[in-house]
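In: can you look at this prediction? I've put the sequence above it.
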Amino acid sequence: MATPRTLDELPFAPHLRRFAGSSLRDARFDTVHIDGAEFVDERVEEVSFVEAAVSASSFEQVRMRRARLNDVWLQGVRMVGCDLAESNWLDVEAIGGVLAGLECHGAGLRRVVFHGCKFDSVNLRGAKLHEVVFHDCVLREVDFSGAALTECAFPGSRLEQVHLHQAKLTEVDLREAERIELADGVDALRGAAVTPMQLLELAPALAAALGLTVREAGEPLKAAVRRGSRSRR
C-alpha cells in the first residue's frame, strides 16, 4: 500500500457516523468518524476502535492501555505523552501523524502502515510487529528493545538513534531506508536485509559490536589493540 487511501476510499466509509461527543469514555467506537477533536488528560481502559476513522485530532496525556484498533484509518493525528501499552493494532493505516513520548511497550501491531509519520521517543519495548511498513517516516529515539519485528519494511524512512537492544528481527527490509543510525543493538541486524552501501555505513558500529580493532597496516598491533581497548571503556 504505497499510496495512502483517502477517507472516501475506505470500504466502510458509507457507514461512518460523525462523532459528536467530547470524551473517549464511551469505550467503544464502531463505524465512527472523529474529526478535529481534542482529548486531554483522559483515562479509558480497553477502549476499542472498529472500522473507524480519526482525522485532524489530538490526544495529549491520554491513557488507553490495552486499546484495540481494528480496521482504523488515521490522518493528521497527533499523540503526545499517551499510554497505549499492550494495545492491539490490526489493519491500521496512519497518514501524516505525530507520535511523541508514546508508551507502546508490549503492544501488538499487525498489518499496519505508517505514511509520512514522525515518531519521537516512542517506547515499543517488547512489542510484536508483523507486516508493519513505515513509508517516508522519521523514527527518532524509538525504542524497539526486546521487540520482535517480522516482515517489516522502512522505505524512505530515517532511523535516528533507534534502540534495538535484544530485539529479534525476521525478514526485516531496511534496503530502502534513507538513513540507519542505531543507538544500540547493532547485532540484532542479523535478521535484516541491507544494501552494500548501507553495510559500509554500518561497518564501524558492527566492528565495535564484534570487538574488532580496525587500524592501518604498519601500526604495531599491540598498540592498536591497547588503544582500541581504552576507547571502548
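Out: Okay, I see it. Residues are numbered from 1 along each chain as shown.
In: C-alpha only now, for contacts and for neighbours.
Out: Noted.
In: now the helices for this protein?
Out: Assigned by DSSP state H, the chain shows helices spanning 196-210, 221-231.
In: and the comparison structure, right after this:
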Amino acid sequence: MKPKIRRFTLPDLAAGYPGDFVDDYIELLHFKDFAEPLAADGARLEECRFSSVQIQSLRNARLIQCELEQSGAPALAGAGVFLNDVRVEHSRFGSADFAEAELDGVVFENCKFGWLNLAGAMVRDVVFRNCQFEEIDLGGRIQRVAFEDSRTGLLTCTGAQLREVNVEGLDFAQVQGIEFLRGAQISSLQLGVLAEEMAGHLGIRLVN
C-alpha cells in the first residue's frame, strides 16, 4: 500500500521574526532568510513556512501543516519531534536526529542528508523522493514509507519494525541488520545485491 499523503495549501502568511520563538504556539507565519539558526524546542507550529533558514533544534516540537524549503542545518536536533502533514523540499542536513520522533504524512523531496536517524521513531505515510543520504537508520516502527529515486551509502535496519515499506527506489551500497528487513518490498536487482549477505546470515555457503 502506498503512503497516504494528505494535500494542504497554506493561506496567506504574515512575516515571522526570530522573536516569535519566545512563544510556545506559533501559527500562520513565514520565516525567511534568517542569518542565525532557529531553535523551536517544545514549540507548536501550525501552518508555517520556513524558507532559506537554518533550523538548529526541534526537540519535542510539533509541526502541523508546515513547509520547509531551501532550509536545513549542519546538525538538526529533532529528538521527540512530531511532524504531521509536513513538506520538506530542496533542503540539506548534515545530520537529522529524529530519534523517538513521530512522522505522519511527511514528504521529503530533493533533500540531502549526511545521517538520518529514525531509531525508536514512529514513522508512517512518509515519502522520500529524489533524496540522497550517506546513512539511514530505520530502527523504528516504519509503516507505509516509500523511497523514490533515492540513494544511500549505508542502510541500517537493526531494531526496525517494517510494515509496507517500499525500498525499491532506494539505491544502497550496504545494509546492516538484514534480518530486520522483514516487511520491506525490494526489487529483484536489490535481491541480487543482498544475496551474499542473506546467505551468510542464514549460514549458507556460496560456491562459485
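Out: Done, it's in. Values in this document were obtained by computation on a predicted structure and should not be read as measured data.
In: picking up where we left off before, in TSV: the helices of structure 1, plus distance to residue 140 of structure 1.
Out: Formatted as TSV, the helices of structure 1 follow (distance: least, C-alpha to C-alpha, whole Å):
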stretch	distance to residue 140 of structure 1
helix 196-210	18
helix 221-231	26
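In: need the ones you listed in JSON lines (columns: mean neighbour count).
Out: Formatted as JSON lines, the helices of structure 1 follow (neighbours: other C-alpha atoms under 10 Å):
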{"stretch": "helix 196-210", "mean neighbour count": "14"}
{"stretch": "helix 221-231", "mean neighbour count": "12"}
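In: among these, which is nearest residue 46 of structure 1?
Out: Closest to residue 46 of structure 1 of the helices of structure 1 is helix 196-210 (C-alpha to C-alpha; 40.5 Å).
In: what range in structure 2 matches the closest one?
Out: Counting by TM-score structural alignment, helix 196-210 of structure 1 lines up with residues 188-202 of structure 2.
In: do the same with stretch 98-114 of structure 1
Out: Taking TM-score structural alignment, stretch 98-114 of structure 1 hits residues 92-108 over in structure 2.
In: now the end-to-end length of that stretch.
Out: Length of stretch 92-108 of structure 2, first residue to last, C-alpha to C-alpha, to the nearest Å: 11 Å.
In: quick one on the thing from earlier: tell me which of the helices of structure 1 lies nearest to residue 75 of structure 1.
Out: That would be, of the helices of structure 1 and by C-alpha to C-alpha, helix 196-210, which comes in at 31.5 Å.
In: got a list of contacts for the closest one?
Out: 175, 180, 186, 187, 213, 214 (C-alpha atoms under 8 Å, 6 or more residues apart in numbering).
In: aligned to the first one, what sits in structure 2?
Out: Spelled out, that is residue 175 of structure 1. Per TM-score structural alignment, residue 175 of structure 1 is aligned with residue 168.
In: what's the distance between that match and residue 80 of structure 2?
Out: Distance from residue 168 of structure 2 to residue 80 of structure 2, by C-alpha to C-alpha: 28 Å.
In: coming back round to it: so which of the helices of structure 1 is nearest residue 169 of structure 1?
Out: helix 196-210 (16.0 Å).
In: ok so, going back, tell me roughly how far the match of helix 196-210 of structure 1 lies from structure 1 on average.
Out: On superposition with structure 1, the mean distance recorded for stretch 188-202 of structure 2 (mean C-alpha distance after the TM-score superposition for structure 1) is 1.5 Å.
In: now do the contacts for residue 96 of structure 2.
Out: 75, 76, 77, 78, 113, 114, 115, 116, 117.
In: need the counterpart of the fourth one in structure 1.
Out: Under the alignment (TM-score structural alignment), residue 78 of structure 2 pairs with residue 84 of structure 1.
In: name the nearest residue to residue 100 of structure 2, sequence neighbours excluded.
Out: Spatial nearest neighbour of residue 100 of structure 2, excluding adjacent residues (C-alpha to C-alpha, 6 or more residues apart in numbering): residue 121 at 4.1 Å.
In: measure the equivalent of the one you found over in structure 1 to residue 143 of structure 1 for me?
Out: Here residue 121 of structure 2 is matched to residue 127 in structure 1, going by TM-score structural alignment. Counting by C-alpha to C-alpha, the gap between residue 127 of structure 1 and residue 143 of structure 1 amounts to 10 Å.
In: overlap in contacts, the two.
Out: Contact criterion C-alpha under 8 Å, 6+ apart; no residue bridges residue 127 of structure 1 and residue 143 by contacting each.
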